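[1] requesting a structural model of the entry that follows:
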Amino acid sequence: MKQIATLLLFLLFSGFCVAQTPVLPLYNSTKDVQGAYYKDLQQDFQRFVGEWKYQQGSTELIVRIQIKEEQFIDYGDITFYRDFLVAEYRYDENGIEKINTFSNLLTNHTNPYKYNMVGSIIIKPISTNPDVCSNCGPNDVIVDGTFNEPNRQIDFLDPRIIFRHKVENGVEKIFFTLYANGNVYVNENEGAAQNQFFSYTIPFGRYELIKQ
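    Alright, predicted model coming up:
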């Protein structure tokens, strides 16, 4: 009887814990519920998973994208879980490999921002507000996120990425945009922050990548 009572107590406690962790949609949520799990319930991220390739002459960009589910996020005043897209990349110019971060995908980071491309903001067309997703088809999905290049930090610059999934004439594509918020300053004042770099290895711009 004691074992049965213990088991019932355990099941009751487990059910209570589960009840305290609501699963909410990642898309179009405010991310302000303590302990919630913001899940990609519509499986929008799944469209982006895999290897994608851009090629223009001897210039080549390959991006490998994965999903990281239920990642713990601590903002100090609130903690919750959410799904992320993470990616790494290789960029070749004139047939020469300039950067390759693929090996970072082999590490299961507990912090998703340890990956060099991270996306968690989903944007979709809204018929009543076309500016939300301009030039989007009704089934297009956009993921907005952050970009990093190892060993190349640029003060005052906030690099961002946009992945836009689209099917054109039966061909599955993502349009990848690398851009930055902020401005790079050249400051010659003694003691001021000095930038060693003023751009990233991958040039800012928009790239059309094909599913491999």
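[2] hey, let's count contacts and neighbours off CA atoms from now on
    Noted.
[3] surely residue 146 and residue 120 touch.
    No: contact between residue 146 and residue 120 fails when scored by Cα atoms under 8 Å: they sit 9.2 Å apart.
[4] where does residue 193 land in three-state SS?
    On the three-state scheme (DSSP: H, G, I helix; E, B strand; the rest coil), residue 193 is labelled coil.
[5] next, count neighbours for residue 209.
    22 (other Cα atoms under 10 Å).
[6] so it sits against residue 53, correct?
    Yes: if you go by Cα under 8 Å, residue 209 and residue 53 touch, sitting 4.7 Å apart.
[7] compare with the first, here's sequence two:
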Amino acid sequence: MNNLLNQFEGTYVYTNGSKVFTITLVKRIKQYNSSYYEDLIIGEYQYSINGIIVQNTMPNLNVVYNNQYIKHSIAGNYTLSNNNRRWKCPQCSPNERRLSARIRDESTERSADFLMRRTVVNGQQVLQVKIDDVLPDLETANPPDFSLPLGEFTMIKQ
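    As a prediction, this is how the structure comes out:
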């Protein structure tokens, strides 16, 4: 993937009042997905409200699973162009690529799109994120709400 995934590696934090959402992303190369080998960004998160940890999957970051994509809380490697309908980016440079992954809410087992753009804001490296399109739970009549932050926000690289 021409080292595209390298720029997304790191730990990022988003704070909104008393809510703190921290993610750590790492690149894994030549990961077997039951059909072929691929490079992949995997990650885990910690989400706290009022200083109380609501969810923490960070201990799983270094666990090596048979299928990294399925087991890690954050995983993906699909690139988005500037005009991708899922998240348009008129401010992106013409050759800039963003990343699409999936994030799983461990408390509800629901997943959502996790779209990322690495950039610099006021001299600080940041990850602009869009979490949306929570996947429907077809097996449950009234599935629990997705409990992680949704929408667009900026996470600061630590």
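[8] returning to that earlier point: overlap of the contact sets of residue 209 and residue 53 of the first structure?
    residue 62 (Cα atoms under 8 Å, 6 or more residues apart in numbering).
[9] any idea how far residue 6 of the second structure lies from residue 118 of the second structure?
    10 Å (Cα to Cα, to the nearest Å).
[10] neighbour count: those two, which is higher?
    residue 118 (20 against 14).
[11] and the more buried one, how close does it get to residue 102 of the second structure?
    The value you get for residue 118 of the second structure to residue 102 of the second structure, if Cα to Cα is used, is 17 Å.
[12] got the contact list for residue 107 of the second structure?
    Contacts of residue 107 of the second structure by Cα under 8 Å, 6+ apart are 55, 147.
[13] at 10 Å what do you get?
    For residue 107 of the second structure, the contacting residues are 54-56, 144-148, by Cα atoms under 10 Å, 6 or more residues apart in numbering.
[14] before we move on, the earlier item: so what sits against both of residue 146 and residue 120 of the first structure?
    residue 86.
[15] where exactly do the strands run in the first structure?
    Ranges of strands in the first structure, per DSSP state E, are 23-25, 37-39, 50-56, 59-74, 79-93, 96-100, 117-123, 141-147, 157-168, 171-182, 205-211.
[16] count the residues that sit near the equivalent of residue 31 of the second structure over in the first structure.
    If you follow residue 31 of the second structure across to the first structure using TM-score structural alignment, you land on residue 71. When neighbours are counted by other Cα under 10 Å, residue 71 of the first structure registers 18.
[17] was I right to think residue 71 of the first structure contacts residue 108?
    No: using Cα atoms under 10 Å, residue 71 of the first structure is not in contact with residue 108; the gap is 11.2 Å.
[18] quick one: residues contacting residue 58 of the first structure.
    92-96.
[19] so how far is residue 97 of the first structure from it?
    For residue 58 of the first structure, the distance to residue 97 of the first structure - Cα to Cα - is 11 Å.
[20] now, of the contacts of residue 107 of the second structure, which are buried?
    55-56, 146, 148 (16 or more other Cα atoms under 10 Å).
[21] quick one: contacts for the equivalent of residue 93 of the first structure over in the second structure?
    Residue 93 of the first structure maps onto residue 49 of the second structure when the alignment is built from TM-score structural alignment. Contacts for residue 49 of the second structure (Cα under 10 Å, 6+ apart) come out as 15-21, 55.
[22] one more pass at 6 Å, please.
    By Cα atoms under 6 Å, 6 or more residues apart in numbering, the contact set of residue 49 of the second structure is 18-19.
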